[in-house]
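Engineer: What follows is a predicted structure for the sequence shown.
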Amino acid sequence: MKRLLATGLAVMAFAAPAFAQEEQSTAPYAYRQLDDPAKESQAQDLMETLRCLQCQGQSIADSDAPIAGSMRSLVRERIAAGETPEAIRAWLIERYGDYVSYAPQLTGLTWPLFAVPAVLVLIAFLLLRRRFTRKPENGQ
């Protein structure tokens, strides 16, 4: 029993610095808003359109992941410095790729993502039209 208790205490002693480090964010604006409400609104609008790279299903505005906190801080710092949201978005896309944006740009690499759904809808329309406009065969 003493050995189990000693092992548990040793594990907690080594794990404590890791938990403490996670709680201390190096990003000053990760959880703190900008003083200027107009700039904070710009930052918030932009953060809602950027995908968390760790969570993948949440925007950086909604995610509690450490990288999302760093990205929120980065967005707020750049907005406070006077950069436009589109310039910040372009920089993040250049740095992390198109995946970081919920609103991907139409480029030479992404055009199939926009074209394939339209082609599928057209094929479905043609098949349905053909199915429902068939003429009855003679003798029936």
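Structural biologist: Looks like it came in fine.
Engineer: Please count neighbours and contacts with C-alpha atoms only from this point.
Structural biologist: OK.
Engineer: The residue most central in space within the chain and residue 123: what is the separation?
Structural biologist: Centroid-nearest residue in the chain: residue 51, 0.7 Å away (criterion: C-alpha atoms, centre = their mean). Distance of residue 51 to residue 123, given as C-alpha to C-alpha, to the nearest Å: 32 Å.
Engineer: another one to put next to it:
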Amino acid sequence: MTRCFWLGLITLIGLCVSTSYAMEVLEFKSTEDQQRFRLLTEELRCPKCQNQNLEDSNAGIAIDLRNQIYTMINEGQTSEEIVDYMVARYGEFVLYRPVHDQSTAILWYGPFALLLIGAVIFVLVMVKNQRRINKDS
């Protein structure tokens, strides 16, 4: 009796786990559409997940957005139109590579500016120390 219970329980758990990881199979009109779908889902970030793209995320909203992208591709919309739609709806957060404009300039160029400032300070300190060592000698 208990052996049958445990066997049934393990089978039930196995079925639940295997069906939860099943991916939907999407049929595309062409291989170009399939490649566009893959590129778009790799380039767009899941709004719920901080560091996952739509392809890797299993969140409900990511599944909905993948289905939305699939529908838009089948309707003949371009990749730019799909990205513009996603940005208009969810903001620039959905872009892994934000656009270059004034609002994102600090993100793109800030690290280089900090590195340059650090290098200048390093050189000034080294020159000052060298002068002090030469003065003391």
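Structural biologist: That came in fine, so what should we check first? All of these numbers come straight from a predicted model, not from anything done at the bench.
Engineer: Give me the TM-score for these two chains.
Structural biologist: With the length set by TM-score structural alignment, normalised by the length of structure 2, the two chains reach a TM-score of 0.72; 112 aligned residues with a C-alpha RMSD of 1.9 Å.
Engineer: separation between the residue nearest to the centre of structure 1 and residue 95 of structure 1?
Structural biologist: Distance, residue 51 of structure 1 to residue 95 of structure 1, using C-alpha to C-alpha: 13 Å.
Engineer: same question, residue 58 of structure 1
Structural biologist: Counting by C-alpha to C-alpha, the gap from residue 58 of structure 1 to residue 95 of structure 1 is 19 Å.
Engineer: The two: which is more packed in?
Structural biologist: residue 58 (19 against 10; other C-alpha atoms under 10 Å).
Engineer: Aligned counterpart of the more buried one in structure 2, please.
Structural biologist: Aligned counterpart of residue 58 of structure 1 in structure 2: residue 52 (TM-score structural alignment).
Engineer: quick one: that match and residue 32 of structure 2, what's the gap?
Structural biologist: 24 Å.
Engineer: helix, strand or coil for residue 135 of structure 2?
Structural biologist: helix (DSSP: H, G, I helix; E, B strand; the rest coil).
Engineer: need the contact list for residue 104 of structure 2.
Structural biologist: Going by C-alpha atoms under 8 Å, 6 or more residues apart in numbering, residue 104 of structure 2 touches residue 98.
Engineer: what do you get for residue 59 of structure 2?
Structural biologist: 48, 49.
Engineer: can we see that at 10 Å?
Structural biologist: Taking C-alpha atoms under 10 Å, 6 or more residues apart in numbering as the criterion, residue 59 of structure 2 is in contact with 46, 47, 48, 49, 52.
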